[in-house]
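Asks: Okay, structure incoming, though there's no sequence with it:
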């Protein structure tokens, strides 16, 4: 039976365990220049020391106005590469692998003077009304994703994650709630995402897997559900996505479509349904703090990997602690061996 500390391989990505640190924004850029700081270095490398198998660096944006805030990471200039390279190299020294989430916040870019989106629909009354991108601007945006992916590869990452979830730009094009366009990007709401997948695959080595984070369900009236997300994941898989990171929500205020669960593992069934329907590997995420629960997700083959978010913010050594709780002996940094009973 598989368990949390089994190794995992997808193409050339070889992980020492099934534990993923998902992207979580730190809002910690000092000079609003999008360059990673010592905080980011400490934050990510400590989780590598803590035994995490795959660390995905937070939402990193393709242009300055594509950030949630002015204090977020970016990859719109080569000047931003060296600081990320320093982090990536240090993570590798600790035996972990590293990815980075490439994104654009779309209408949820809070500090942009005028945010952009598929259609001029604000997130809610507290957000600015975005400007609808022209067809040519959408095409240019695809190229901005390409250039950011090129820079991420120069920084030495092991995998790329595209952010197609949580109400940000790619998700906004996918969703019928926010894409009211009449051009080719409205006629095929998945086209923008597929074009970004295409340029990502053109830039990435053939043996490097591409991850996509998706919202498998929208908790709002008129939003899509799991059947629709299975359909667009099928398109994205055929376009070149190798692994889906299955989250939910983020598009529009909560409406009559129901609220997201607050119980442990509430999104695991969504990941399982996509895995079963398409036969593709998935990352499960969402309140998997308990190591026994996380272990059962792998053991029951609900998902191939588990992402531990807020619990890893509280405890950078979550993976080392989990090994003792599920009775699996793993390599402990020699400096910390006295803290763990074999």
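Replies: Perfect, I can see it now. Predicted model, so just to flag it, every value in this text is computed and none were measured.
Asks: CA atoms for contacts and neighbours, from now on please.
Replies: Fine.
Asks: ok now do residue 170, which residues does it touch?
Replies: Neighbour list for residue 170: 103, 104, 163, 164, 192, 193 [criterion: C-alpha atoms under 8 Å, 6 or more residues apart in numbering].
Asks: mind running it again at 10 Å?
Replies: Going by C-alpha atoms under 10 Å, 6 or more residues apart in numbering, residue 170 touches 103-106, 117-118, 162-164, 189-194, 196, 214.
Asks: Now it: which helix or strand?
Replies: helix 169-174 (DSSP states H and E).
Asks: before we go on, here's another structure to hold up against the first:
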């Protein structure tokens, strides 16, 4: 019997060959918004490793929404051809191409995370840091954000719509809207960071208004046979699962297909009672959203082992599992997991030039234990 992790998953007109997803991972290597050879290598090797869906890193919808100078962007039409080449690379690897769209909000205008602490951030003249309210990120030296006017908000909604149109033209099949981890849309949702008194602040309904407008604007440009995900911090300081469930019900009414379930981002740990980081520590959020709303979900967070991922899907805790850093450690994780879980042809998802030689190796040496399955008894080999 085929493991559930390696069963297909259909969303609208998009069919994923399995439930393994490459989570969007920033490379900080873009040049004025355009992908470079770094992105081609990064995404190509991951797509060839056998995942059902490969999501390109958070791609900025507006120059003013950049997190760093190396962010990818879709803020103008001449960036579309470079993204179309990334789409071709992912498809050539056998995976479905997706993209995460983002506006960094108050987490904008920063250096890559490995930059020495004494190196200055980009000049404030380069681009403004925008947010619903003048509340900076709670870290030393963080920029004080400018409060967005209603005109800024209207322009932002249009920028999400135009970025979706460009993603469509580039050939992506899935959009993942980043509304978590303390970025712009998340800060509008939370009463901790949204102190507005106009139509975009105050009540929970008003604080969700921008996200709903963004989703509707994207759907106006995004074909009905393509999938739309929204990433939510399901729990955070001042925000619990009951509020997430209410929001997901609303998002479902606005043609959102999958909820990408994570947590925290406004201040660090999501809440004092949140579980410590460990294997699958965020899976319960995806499980609760799925059970309480009927929405398909994607689980993320320290999902690293094949049987662990299989249990998440087989037990109905989530429909998809997304891996990030584990795929940096082992880009062929899906092929490896397929072998460990007893898939009849574990290399079927690999390109033929790879699958042929891996099959041949198994046929010639059936007792072979690949390196990821433990060391051989060296004495026996000697």
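Replies: Now that the structure is in, tell me what you want to look at. None of these values were measured; they are calculated from a predicted model.
Asks: And the helix holding residue 170 of structure 1, what's buried?
Replies: 169, 170, 171, 172, 173, 174 (16 or more other C-alpha atoms under 10 Å).
Asks: That one vs structure 2, mean deviation?
Replies: Once superposed with structure 2, the aligned residues differ from helix 169-174 of structure 1 by a mean of 0.5 Å; criterion: mean C-alpha distance after the TM-score superposition for structure 1.
Asks: and that helix, which stretch of structure 2?
Replies: Counting by TM-score structural alignment, helix 169-174 of structure 1 lines up with residues 184-189 of structure 2.
Asks: What is the distance between that stretch and the centre of its chain?
Replies: 16 Å (C-alpha atoms, centre = their mean, to the nearest Å).
Asks: How about stretch 285-292 of structure 2?
Replies: 18 Å.
Asks: Could you give the residue range in structure 1 aligned to it?
Replies: By TM-score structural alignment, stretch 285-292 of structure 2 lines up with residues 270-277 in structure 1.
Asks: For the matching stretch, buried residues please.
Replies: Within stretch 270-277 of structure 1, the residues that count as buried by 16+ other C-alpha under 10 Å are 270, 271, 272, 273, 274, 275.
Asks: Quick check: the aligned residue for residue 321 of structure 2 in structure 1?
Replies: Checking TM-score structural alignment: residue 321 of structure 2 goes with residue 306.
Asks: Its match and residue 92 of structure 1, how far apart?
Replies: 20 Å (C-alpha to C-alpha, to the nearest Å).
Asks: neighbour count winner among the two?
Replies: Between residue 306 of structure 1 and residue 92, counted using other C-alpha atoms under 10 Å, the more crowded position is residue 306 (26 against 16).
Asks: May I have the residues that are in contact with the more buried one?
Replies: Contacts of residue 306 of structure 1 by C-alpha under 10 Å, 6+ apart are 4, 17-22, 245, 268, 282-286, 288, 294-295, 297-298.
Asks: repeat that for 8 Å
Replies: Contacts of residue 306 of structure 1 by C-alpha under 8 Å, 6+ apart are 18, 19, 20, 283, 284, 285, 288, 294, 297, 298.
Asks: Output those residues as a markdown table; include the columns secondary structure and neighbour count.
Replies: Formatted as a markdown table, the contacts of residue 306 of structure 1 follow (DSSP: H, G, I helix; E, B strand; the rest coil; neighbours: other C-alpha atoms under 10 Å):
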| residue | secondary structure | neighbour count |
| --- | --- | --- |
| 18 | coil | 26 |
| 19 | strand | 28 |
| 20 | strand | 25 |
| 283 | strand | 27 |
| 284 | strand | 30 |
| 285 | strand | 27 |
| 288 | coil | 24 |
| 294 | helix | 27 |
| 297 | helix | 24 |
| 298 | helix | 23 |
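Asks: ok, so of those, who is nearest residue 150 of structure 1?
Replies: residue 20 (23.2 Å; C-alpha to C-alpha).
Asks: Tell me if I'm right that that closest one and residue 310 touch.
Replies: No - Residue 20 of structure 1 is beyond contact range of residue 310, at 12.0 Å (criterion: C-alpha atoms under 8 Å).
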